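Trainee: Build me a model from this:
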Amino acid sequence: MDKLLPFTIKDLAKITNHRSGEIKFGEKMITIPNGEDPITFIKNAEAKYVLIGIPEDVGIQANSGRPGAASAWKTALKSIANIQHNRFCKGNQIIVLGEIDVEAEMIEAKNLDFKIMDHRLKLSKLVEKIDKEVSHIIFSIIKAGKTPIIIGGGQNNAYGNIKGAALAKGKPVNAINFDAHSDFRILEGRHSGNAFSYAYNEGFLKKYFVFGLHENHVSKNVLDLIKKTDERIRYNTYDSIKVRGERNFLEEIITAYEFIKTDSYGIEVDLDALPNIASSAMTLSGFSIEELRQFIAYFGKHKNATYLHICEGAPDLDGEKNNHLIGQLIAYLVTDFIKANP
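Mentor: As a prediction, this is how the structure comes out:
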């Protein structure tokens, strides 16, 4: 794992706010000891969850989106380190592996303009490089018998998550995606809007459910494609659940689970599905944070839940005084997932 930047015990100490009479996650989370092989250590550790960061927004830029999601990993990790370690959730359930080294791709992407076709192709090639690293690391974690919690980055990384999980399981996996968008767009070169269509086309994704699709943000072409593949790809819409009241939120969660439950599945969460959360595609209308937490708690408690991926949050696009709040939100979602299946 040449592209892994390990997170050390010293790194953890720097971001943990120690306080007398309290025990923080940062005092209990596990890091890879210096000189140890990361995968061998992970395999032999008692902790079930492995935290990995992908601090990039190359895939978002390749999709003509606003950069900023690269900052979510460090912000989230600081918030996670300062959660209280108690009987409700314990820090020693988590191994902090570190982050994927995407610095070279990020530097190259800075000099590229999506509006120029040749640059667009170069951005897609950079995403493909990141894909390879993501799929390799996710494969290694799952093969070691652990559950990855991935903090992005863009949702382009769903492709690497799905591919890595499928290779580790030896067969295609399913995915449930809490998202305002389908990310099932045409195969026009890799970016954050077609992770699932590429994974599906290449045989890594078996069944796919989009939860809370916004009717204003899905093209006729994508709807037609989903209709043709109804046995393997389904969705519900935010509008039908929360605006017109035609469907019930909790009943829809059960319906989605029944569709994907027979095989290992990844839980994908795009934070641009929440209103007023800084992201590349920020929205003013969407599900509440509490509903997302219920969603993660439900899908996380089942044995086939294979990974959690939280993406698209962009603290760098938030107000300077509040750019820590996305980190706090991600910390809630991470602990909801762990509490669901300790």
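
Trainee: Every contact and neighbour count from this point should use C-alpha atoms.
Mentor: Will do.

Trainee: Tell me, how many residues neighbour the nearest residue to His214 once chain neighbours are set aside?
Mentor: Spatial nearest neighbour of His214, excluding adjacent residues (C-alpha to C-alpha, 6 or more residues apart in numbering): Ala180 at 4.9 Å. The local packing of Ala180 (other C-alpha atoms under 10 Å) involves 27 other residues.

Trainee: what kind of secondary structure is Ala180 in?
Mentor: When classified by DSSP: H, G, I helix; E, B strand; the rest coil, Ala180 comes out as coil.

Trainee: That one and His217 touch, don't they?
Mentor: Yes: using C-alpha atoms under 8 Å, Ala180 is in contact with His217, at 7.3 Å.

Trainee: Please, where are all the strands along this protein?
Mentor: Ranges of strands within the chain are 4-6, 30-31, 49-53, 94-100, 147-151, 173-178, 205-213, 233-237, 265-270, 305-311, based on DSSP state E.

Trainee: any chance of these in JSON lines, plus mean neighbour count and distance to Ala297?
Mentor: Output for the strands of the chain, formatted as JSON lines (neighbours: other C-alpha atoms under 10 Å; distance: least, C-alpha to C-alpha, whole Å):
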{"stretch": "strand 4-6", "mean neighbour count": "18", "distance to Ala297": "29"}
{"stretch": "strand 30-31", "mean neighbour count": "24", "distance to Ala297": "23"}
{"stretch": "strand 49-53", "mean neighbour count": "25", "distance to Ala297": "15"}
{"stretch": "strand 94-100", "mean neighbour count": "23", "distance to Ala297": "17"}
{"stretch": "strand 147-151", "mean neighbour count": "25", "distance to Ala297": "14"}
{"stretch": "strand 173-178", "mean neighbour count": "26", "distance to Ala297": "13"}
{"stretch": "strand 205-213", "mean neighbour count": "24", "distance to Ala297": "15"}
{"stretch": "strand 233-237", "mean neighbour count": "20", "distance to Ala297": "19"}
{"stretch": "strand 265-270", "mean neighbour count": "25", "distance to Ala297": "11"}
{"stretch": "strand 305-311", "mean neighbour count": "25", "distance to Ala297": "11"}
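
Trainee: Please generate a structure for the following sequence too, so the two can be compared:
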Amino acid sequence: MLKPLIPYTLKDINPLINYRKGETKFGEKVDLLLTHEQIEEQINSSLAKYVLIGIPEDAGVIANFGRPGARNAWQAVLKTLVNIQNNSYLKPKKLLILGHLDYQKELNALENFADDAELYRKNAKALVKKIDDDVTYLVQHIVKAGKKPIVVGGGHNNAYGILKGCAIGHGKPLNAINIDAHTDFRPSKSRHSGNGFSCAYKEGFLNKYFIFGIHENYTPAKVFDKLHKNPERVQYNTFEEIEIRQEKELTYQINTAMDFIKTDKFGIEIDCDAIKNIPSSAMTSTGFSIEQVRRLLHAFSSHKNASYLHICEAAPNSNHENEQLLTGKLITTLITDFLKK
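Mentor: Sure thing, here's the model as predicted:
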């Protein structure tokens, strides 16, 4: 199995669980590895339908001129997730918490170039390519084992590796629905968090792509021109059309997007930049509410062809307890919404 993978057993998770008399926490019943050995075999034999992995990195965000901090989300999520209640609404045995991909050494080395913007981004782009390969390999194995990946990032650059891994695992390209303030469909000359979908599209791993809730102020004209070239494979709506000018009704747009992507297996992408007042790589004061995003996720994940969930770009300050708590609770809620389908 991958060298960067830090696998989790009960021994690794147990210190995070806040045990309380009379209650059973999610982390006590979730599926975990028995040992750190023969991981591929354990994934294959697990009865869990979903496999959760963390990718605490922000190399792609740095390479794309974004706000660092996405490396901090995973630990906040893990600590929250294992401490929610185990009750009749949740079935923790459906989820295998596999572990996380560890790039801390590489990220620390990257900071040596922080004073030189050009070298900083150049080295960040190189790290993104390595992460691409690792994510592809791990996701491919999860899919081939008949499981559905749930990935918590990290930057949106990881959409490329997830789509590639799923496409290889399923033997065909996937469709994707991306709830995002940005298209992440920028030119594919070098890798960063802003072109995961354009790279996957160009290389044949992404078939149909729908972007839900683009912010009109932050999408370049050239990117809009690119989106318009092939409406049979790429469609979108804007946040302003739905929520500000109310030219398009939300439920109708959900159905429109679903009709576009449901013809084949598809992934669900949630960029926390789309949610207002959430600490992220491109934090916004105007955007979808958490409840709206949950409604979108519920609608899309209810279809049988929903094949993975990717939540990314949350960037809580590691020294800010409230940001950590907010991020952990938000993403945990989205994960459990996906599990309830």
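
Trainee: TM-score for this pair?
Mentor: Once superposed, the chains reach a TM-score of 0.97 (TM-score structural alignment, normalised by the length of the second structure), with 340 aligned residues with a C-alpha RMSD of 1.4 Å.

Trainee: Let me see the contact set for the residue nearest to His214 of the first structure.
Mentor: Contact partners of Ala180 of the first structure, counting by C-alpha atoms under 8 Å, 6 or more residues apart in numbering, are Phe211, Gly212, Leu213, His214, His217, Tyr238, Asp270, Asp272, Ala273, Gly286.

Trainee: now do the same end-to-end measure for stretch 13-31 of the first structure.
Mentor: Terminal residues of stretch 13-31 of the first structure are spaced 11 Å apart (C-alpha to C-alpha, to the nearest Å).

Trainee: Going by neighbour count, list what's buried in that stretch.
Mentor: Ile15, Thr16, Ile23, Lys24, Phe25, Gly26, Glu27, Lys28, Met29, Ile30, Thr31 (16 or more other C-alpha atoms under 10 Å).

Trainee: follow-up on the earlier one: present the strands of the first structure as a markdown table; the columns should include distance to Phe139 of the first structure.
Mentor: Output for the strands of the first structure, formatted as a markdown table (distance: least, C-alpha to C-alpha, whole Å):
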| stretch | distance to Phe139 of the first structure |
| --- | --- |
| strand 4-6 | 14 |
| strand 30-31 | 19 |
| strand 49-53 | 12 |
| strand 94-100 | 14 |
| strand 147-151 | 10 |
| strand 173-178 | 12 |
| strand 205-213 | 14 |
| strand 233-237 | 24 |
| strand 265-270 | 13 |
| strand 305-311 | 11 |
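
Trainee: Next, count neighbours for Arg232 of the first structure.
Mentor: 17.

Trainee: make that Asp12 of the second structure, sorry
Mentor: By the other C-alpha under 10 Å criterion, the neighbourhood of Asp12 of the second structure contains 12 residues.

Trainee: and it, how far is that from Leu32 of the second structure?
Mentor: Look at Asp12 of the second structure and Leu32 of the second structure: by C-alpha to C-alpha, they are 10 Å apart.

Trainee: just checking, what's the longest helix in the second structure?
Mentor: helix 117-144 (DSSP state H).

Trainee: Compute the inter-axis angle for that helix and strand 95-101.
Mentor: Here helix 117-144 of the second structure runs at 150 degrees with respect to strand 95-101, directions being taken by axes from the mean of the first three to the mean of the last three C-alpha atoms, to 10 degrees.

Trainee: got the buried residues for helix 117-144 of the second structure?
Mentor: So, applying 16+ other C-alpha under 10 Å, buried residues of helix 117-144 of the second structure: 120-129, 131-144.

Trainee: From the contact counts, what lies against it?
Mentor: helix 59-63, helix 104-110, strand 148-153, helix 158-170 (3 or more C-alpha pairs under 8 Å, 6 or more residues apart in numbering; DSSP states H and E).

Trainee: Could you point out which of the contacts of Ala180 of the first structure is nearest to Asn92 of the first structure?
Mentor: Asp270 (26.7 Å; C-alpha to C-alpha).

Trainee: Tell me the counterpart of Gly154 of the second structure in the first structure.
Mentor: Structural alignment (TM-score structural alignment) places Gly154 of the second structure against Gly153 in the first structure.

Trainee: Please name the residues that touch that match.
Mentor: Taking C-alpha under 8 Å, 6+ apart as the test, what Gly153 of the first structure contacts is 53-57, 69-73, 311-313.

Trainee: at 6 Å what do you get?
Mentor: Contacts for Gly153 of the first structure were tallied using C-alpha atoms under 6 Å, 6 or more residues apart in numbering; they are Ile54, Pro55, Glu56, Asp57, Ala69, Ala70, Cys311, Glu312.

Trainee: So the closest residue in space to the third one that isn't next to it in sequence versus Ile162 of the first structure, what's the distance?
Mentor: In space, and not counting its chain neighbours, Glu56 of the first structure is closest to Ala70: 4.1 Å by C-alpha to C-alpha, 6+ apart. With distances taken as C-alpha to C-alpha, Ala70 of the first structure is found 20 Å from Ile162 of the first structure.

Trainee: More neighbours: the two, which one.
Mentor: The residue with more neighbours, out of Ala70 of the first structure and Ile162, is Ile162; 31 against 27, by other C-alpha under 10 Å.

Trainee: Out of the helices and strands packed on helix 117-144 of the second structure, which gets nearest to Val293 of the second structure?
Mentor: Of all these, strand 148-153 sits nearest to Val293 of the second structure, with 16.0 Å by C-alpha to C-alpha.
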